[in-house]
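> Return a 3D structure for these sequence lines:
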Amino acid sequence: MRVAVVSESFLPTISGVTTSVCKVLQELRRTGHEAMVIAPSGAPASFAGFPVHTVPALSYRQFPVGLPNPRVLRLLADFRPDVLHAASPFLLGAQGIAAARRLGVPSVAVFQTDVAGYASRNHLGQATRLAWRFVKWVHDGADLTLVPSTASMRDLRRIGVQRLDRWARGVDLDGYHPNNRRDPAVAALRRRLAPNNEVVIGYVGRIAPEKQVERLRALRGLAGISIALVGDGPSTPLVAKALAGMPVTWLGRLAGAELAAAYASFDLFVHAGTEETFGQTLQEAHAAGLPVVAPRAGGPIDLIEHGTDGFLFTPDDDRDLRRHVAVLVADSALRHRMGEAGRRAVLGRSWENVCGSLFGFYQQVIDEGLSLQAETLVPAAQRR
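Okay, here's the model as predicted:
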């Protein structure tokens, strides 16, 4: 298969979209397929042995936003892909889908970023409705849209998007593993985070408005805890102010072995944001053997079995958030049981398995396109 990937986010930007695209490209390389990438400016010239082409971009909240460019159509025409993968399509992805349709190339759009949700959170009123209309227009152009959760499926069905299917995300089951706790580097980090054997409450992700990290202030005064934050972003000053005086350690942006060590140093994982279409860091925490506390909204609903591998708290209810965290802080045996359950829950979600499903969706739209072409040719032959 020849796969053209048009991604709204790519290296060096770190995000769930970037991580997903990189894993897909690595798996395409491992399984002998061909690929190329179109991404916003600043990306490396190649990844996993595949060429990466860039287009001009604007910066928005520390993220490059790729702009439509005539080069997209030329790149796709020259590459002649069998299928186009549009990762979290917005402006650049919308152009990629339109260009693929013009070239007769089937497309798969992966819904990962709740643009309309962002508009709603910022009380943009009419802009929220316009955002949903834009989302529908983009995804109506694709032959298939893959959604990560039941909540996303419901939202897109509500606005009338028709061609939908479920595709989860993979997780690195070897990199994030409970056995990492035996590593000397983890022990050293643990001593730094919990010098008096505190219960370490961890968060990994962007420090951005939609992540609502400042809501961890609900844990103020909870005895015997230490909070570790991994990540950076535009809300750092706001979160630092909200958590001032609390036992917080800022670890900054981490990746690779350092990120795996951070997860291994936590006792439980908390995510407070209510706008996750999926929640990749929740999966990573479960893979590391941690119980997870997150809101009963969006992607976490599918990732957490309440009372078994974590807790789902009432969205926007800080008292409920605190109550569930307090239960885990007070009960080490419960943390251990829930962490084991979380690990078991993600064992079938290796990137190899998940990408195998994705490649099946690629083949599905390719086959459907060939069938449609055959149907249009038969009547023409009959007329002759």
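> From now on I want contacts and neighbour counts done on CA atoms only, so please keep to that.
Fine.
> And the closest residue in space to residue 233 that isn't next to it in sequence, how far from residue 201?
Distance criterion CA to CA, 6 or more residues apart in numbering; nearest residue to residue 233, sequence neighbours excluded, is residue 207 at 4.5 Å. Distance of residue 207 to residue 201, given as CA to CA, to the nearest Å: 16 Å.
> Residue 329 too?
Using CA to CA, which is the criterion applied here, residue 329 is 9 Å from residue 201.
> Longest helix of the protein, counting residues only.
Identified as the longest helix of the chain according to DSSP state H is helix 351-383.
> so who does the residue nearest to residue 233 touch?
The contact partners of residue 207, taken as CA atoms under 8 Å, 6 or more residues apart in numbering, are 213, 231, 232, 233, 234, 235, 236, 239.
> Please identify the helix or strand for the last one.
Right, the one you point to is residue 239. Secondary structure from DSSP states H and E places residue 239 in helix 236-242.
> which residues are in contact with that helix?
Counting by CA under 8 Å, 6+ apart, 207, 208, 213, 214, 217 sit against helix 236-242.
> So which of these is surrounded by the most neighbours?
Neighbour tally across those (other CA atoms under 10 Å): the maximum, 26 neighbours, falls on residue 213.
> compare with the first, here's sequence two:
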Amino acid sequence: MTTTLHITLITETFPPEINGVANTLGRLFDGLRARGHQVELVRPRQGGDPLIGSDDELLLCRGWPLPGYPGLQWGQSSMHKLLRRWKRHRPDVLYIATEGPLGLSALRAARRLGISVVSGFHTNFQQYSSQYGFGLLTRLLTHYLRWFHNRSTLTLVPSASQRLELERRRFERLALLSRGVDSQLFHPAKRLKPLREQWGLAEEDIALIHVGRLAPEKNLGLLRRCFDTLRTTYPQRNMKLIVVGDGPQRPVLEKELPEAIFCGSQRGEALASYYASGDVFLFPSLTETFGNVVLEALAAGLGVVAYDQAAAAQHIRHGYNGVLAMPGDEEAFCDAARWLLDERETLRCVRLNARQHASRQGWAAIIEQFEGQLRGACVGEQVVPNAPTLP
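Sure thing, here's the model as predicted:
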């Protein structure tokens, strides 16, 4: 009989918050519990949480507002609280998903108690820093992230391209843990004719859709250039740009793209219908560690246009189930979208192949792999060699 584990997950974001990291962690949390493990969650208190939150499965900590992320909290250091809790109920292994003060205090408490730590590299904060006016801090932040992850037993990364980038930056003990998709939720059958009519589109018209957080690091200025290019190339075709999501850049984008339809954040069945009611998915981001929305768009049977990195590089075969451009080449990105729309049969075949590929990318195998990686950390080396001094 397989031994169950006591696993503690530390994160700044978790469902019902809407972002790729929260979605992934919710899936991993539920999947491990379904496999019989005791899973404890440590996170900052969010709006609507009780003032006191502590039981065997949940520990709420104090937090500060996270700049640029309304509604999210940056967890405060809670080392003494964690030490007291883990001395009473010692976890077998920690999974630290975020590297802020809360994650750092968890790392230090675990090392003091000799508890194995697996960390996850979920967000390119060192790339985000330049987008938010902190470019001078990029090197320091990279140094800190390397210091942090090199003190864990294992660091999990979501894509092969991310692993190569971190190896180049001298991160150690990296392993791949990809992402899955719920291909029953995200399905072409969720296409809604009334929704397309609301957008002013008939069945033969084209809905160019983007789903994601509307923020500077997402390279969303390319949406306008690509949309303008396609309308100039195909003036006879009725097409609309549909933007699903919210974030600090929304007011700017609404001014720059007055013709676009902004739908705000969506989730669950509503989000699935928005995807399926589109035709082409435009994803210009250059800062993703993975990009769950790429898999969701493929599962919904959309023709995906993306840069050749992260999830797109892993799951798209150029010209077969989507189209790719070299990272940063905006002209190539627009050309790829143009090729996809050049022949109706081309787009039809690409969309069929996209759905077929994504339908094989479920979460069950990902969660089983994650469980194995956590078990491996438990029986591996308990004390990681000293890393460089904390900056």
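> Which element is encountered next along the chain beyond the helix holding residue 239 of the first structure?
strand 248-252.
> can you list contacts of that following strand?
193, 226, 227, 228, 229, 230, 231, 232.
> Also stretch 56-71 of the first structure?
Residues outside stretch 56-71 of the first structure that contact it (CA under 8 Å, 6+ apart): 8, 9, 13, 39, 40, 41, 55, 91, 92, 95, 233, 234.
> Could you pull up the contacting residues of residue 190 of the first structure?
By CA under 8 Å, 6+ apart, residue 190 of the first structure lies in contact with 265, 266.
> Just the element for whatever residue of the second structure lines up with it, please.
When the second structure is aligned by TM-score structural alignment, residue 190 of the first structure is paired with residue 196. For residue 196 of the second structure, the host element (DSSP H and E) is helix 193-198.
> Spatially, what comes nearest to residue 264 of the first structure if we skip its sequence neighbours?
Once chain neighbours are set aside, the closest to residue 264 of the first structure by CA to CA, 6+ apart is residue 181, at 5.2 Å.
> how near is that neighbour to residue 254 of the first structure?
Per CA to CA, residue 181 of the first structure is found 17 Å from residue 254 of the first structure.
> Compare those two and say which one has the larger neighbour count.
residue 181 (20 against 17).
> So that one is in contact with residue 267, correct?
No: the pair residue 181 of the first structure / residue 267 is not scored as a contact, 10.5 Å apart, by CA atoms under 8 Å.
> Residue 203 of the second structure: neighbour count?
Here the count is done by other CA under 10 Å, and residue 203 of the second structure has 11 residues near it.
> hmm, I was thinking of residue 266 of the first structure
So residue 266 of the first structure, with other CA under 10 Å, has 27 neighbours.
> Please verify my assumption that it contacts residue 202.
Yes: Residue 266 of the first structure lies in contact with residue 202 (CA under 8 Å); the separation is 5.6 Å.
> list residues touching both of the two?
By CA under 8 Å, 6+ apart, the residues touching both residue 266 of the first structure and residue 202 are residue 228.
> which ones are touching the aligned partner of residue 89 of the first structure in the second structure?
With TM-score structural alignment as the criterion, residue 89 of the first structure lines up with residue 99 in the second structure. Applying CA under 8 Å, 6+ apart, we find residue 99 of the second structure in contact with 145, 148.
> Show me what residue 245 of the second structure aligns to in the first structure.
Checking TM-score structural alignment: residue 245 of the second structure goes with residue 231.
> what's the nearest residue to that match if we skip its chain neighbours?
Ranked by CA to CA, 6+ apart and with sequence neighbours excluded, the top spatial neighbour of residue 231 of the first structure is residue 253, at 4.1 Å.
> Counting neighbours, what do you get for that neighbour?
Look at residue 253 of the first structure: counted by other CA under 10 Å, it has 17 neighbours.
> Can you tell me what it aligns to in the second structure?
Checking with TM-score structural alignment, residue 253 of the first structure has residue 265 as its match.
> any chance you could map the helices in the first structure?
16-30, 71-79, 91-103, 115-121, 126-140, 150-158, 184-193, 236-242, 256-265, 280-287, 300-303, 318-330, 332-345, 351-383.
> And residue 288 of the first structure, how close does it get to residue 352 of the first structure?
Applying CA to CA, the value for residue 288 of the first structure to residue 352 of the first structure is 18 Å.
> Which one of these two is surrounded by more residues?
Neighbours were counted for residue 288 of the first structure and for residue 352 using other CA under 10 Å; residue 288 has more, 30 against 20.
> quick one: contacts for that one?
When contacts are counted by CA under 8 Å, 6+ apart, residue 288 of the first structure is found next to 176, 177, 178, 180, 260, 263, 264, 339, 343.
> For the aligned partner of residue 37 of the second structure in the first structure, give its distance to residue 217 of the first structure.
Correspondence of residue 37 of the second structure to the first structure, assessed by TM-score structural alignment: residue 33. Distance of residue 33 of the first structure to residue 217 of the first structure, given as CA to CA: 48 Å.
> Then residue 51 of the first structure?
45 Å.
> List the residues that contact residue 97 of the first structure.
Counting by CA under 8 Å, 6+ apart, residue 97 of the first structure touches 84, 86, 107, 138, 141, 142.
> residues in contact with the last one?
Applying CA under 8 Å, 6+ apart, we find residue 142 of the first structure in contact with 97, 106, 107, 108, 109.
> Max pairwise distance over those: which two?
Spanning the widest gap among the contacts of residue 142 of the first structure are 106 and 109, at 10.2 Å by CA to CA.
> what touches both of these two?
142, 143.
> residues contacting residue 274 of the second structure?
Applying CA under 8 Å, 6+ apart, the residues near residue 274 of the second structure are 191, 195.
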